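Enquirer: okay, here's the prediction I keep looking at, along with the sequence it came from:
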Amino acid sequence: MNLENSTQPLAPAREFSVLLTSTPRGAHLARFLAAEWLRTWGLLPGVIDTAEHLVAELAANAVTHGRLPGRDFRLALHATADMLRIEVTDTRGDDLPRCGPPSPDAVSGRGLILVEAFADRWGVDIGPVPRKTVWTEIDLLPAEAR
């Protein structure tokens, strides 16, 4: 048996990155652009829906909590054969996200709870100063295939 012919090369990694204004319109555009790029990459509709929700929450947080006048935020998507990574970078590295239950009468504050529910993993990378990147990962293969 020739093992060289029996293995298939991994699908190439796909990447997309864009700077957007730190406004509600920029957050909306982030969600729209992410969905369009993920469709062109041929990801399953369920993955695209999940990714849209994650991008919406991370972009809304960047616009609400990471905004400095005149500074944009960056949306980056990285897809491999087994994982999709979503990154949103803003210029408020001093204001880290906090995940906790909001007060019952609060009208906001549930975004990271949703991120935690939709993503397989999420976290925050600090730097370079003054930036922070909030990232999420979605597994594209079932656990037994990984």
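Expert: Alright, I've got the coordinates.
Enquirer: CA atoms for contacts and neighbours, from now on please.
Expert: OK.
Enquirer: show me the contacts for residue 67.
Expert: 22, 90-92 (C-alpha atoms under 8 Å, 6 or more residues apart in numbering).
Enquirer: sec struct for it, please.
Expert: Of the three states, residue 67 takes coil under DSSP: H, G, I helix; E, B strand; the rest coil.
Enquirer: quick one: residues contacting the residue nearest the centre of the chain.
Expert: Centroid-nearest residue in the chain: residue 86, 2.5 Å away (criterion: C-alpha atoms, centre = their mean). Residue 86 is in contact with 51, 54-55, 75-78, 135-137, counting by C-alpha under 8 Å, 6+ apart.
Enquirer: structure two is appended below for comparative analysis:
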Amino acid sequence: MTHRQTAGEPGAPAHHTILRFSGTGRGARLTRRLAVQQFAEWTGLPHGCDAAHAVALVTGELAANAVTHGSLPGRDIRVTLLLPHRPPEPVVRIEVTDTRPDRLPRHPAAGPPPAEPTSGRGLLLVAVYARRWGCEVHDAYTKTVWAEVALPTPVP
């Protein structure tokens, strides 16, 4: 895992953290814990509040999808957390970047999930808990799936 924080740089969000994790199940589990820890530090909200639960769920689902569907052996996933200075609506943005731009996520509204009862519903949960979410491909080597989780107003 590597960590970089860019708060205070000109034009940067109020808080911006980049974390790298192994493209494994263990890496995906760590993303969830560290995202909630960072969220609580930034906002002063408790780990057990609704917004922290939403951050945990969304981060965990995006990271699990990156590991399961977007990771190549030996390649890391990157998790970026952003808390803007003063957005129109207070949100925390979660971005998960993986190494498979050829495998785009299937939007939950595209049809029913697979019949297999133990998988295929992660992005449906993301769509429920996130204010907005989407996917961006910026180059031939990576894609970023992002989501914005609403914060209670006012944030302490």
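Expert: Received, thanks. Every value quoted in this text rests on a predicted model; they were computed, and no experiment measured them.
Enquirer: circling back to that earlier point, assumed the residue nearest to the centre of structure 1 was part of a strand.
Expert: Yes - under three-state DSSP, residue 86 of structure 1 sits within a strand.
Enquirer: look up the closest residue to the counterpart of it in structure 2, ignoring the ones flanking it.
Expert: Under the alignment (TM-score structural alignment), residue 86 of structure 1 pairs with residue 94 in structure 2. Distance criterion C-alpha to C-alpha, 6 or more residues apart in numbering; nearest residue to residue 94 of structure 2, sequence neighbours excluded, is residue 81 at 4.9 Å.
Enquirer: and that neighbour, which of the three is it?
Expert: The three-state label given to residue 81 of structure 2 by three-state DSSP is strand.
Enquirer: show me what it aligns to in structure 1.
Expert: Taking TM-score structural alignment as the criterion, the aligned counterpart of residue 81 of structure 2 in structure 1 is residue 77.
Enquirer: run a quick neighbour tally on its match.
Expert: With neighbours defined by other C-alpha atoms under 10 Å, the count for residue 77 of structure 1 comes to 22.
Enquirer: can you map out the strands along structure 1?
Expert: Along structure 1, counting by DSSP state E, strands occupy 14-21, 72-79, 83-90, 121-126, 132-139.
Enquirer: need the contact partners of the second one.
Expert: In this case it means strand 72-79 of structure 1. Contacts of strand 72-79 of structure 1 with the rest of the structure, by C-alpha under 8 Å, 6+ apart, involve 13-22, 30, 34, 59, 62-63, 84-91.
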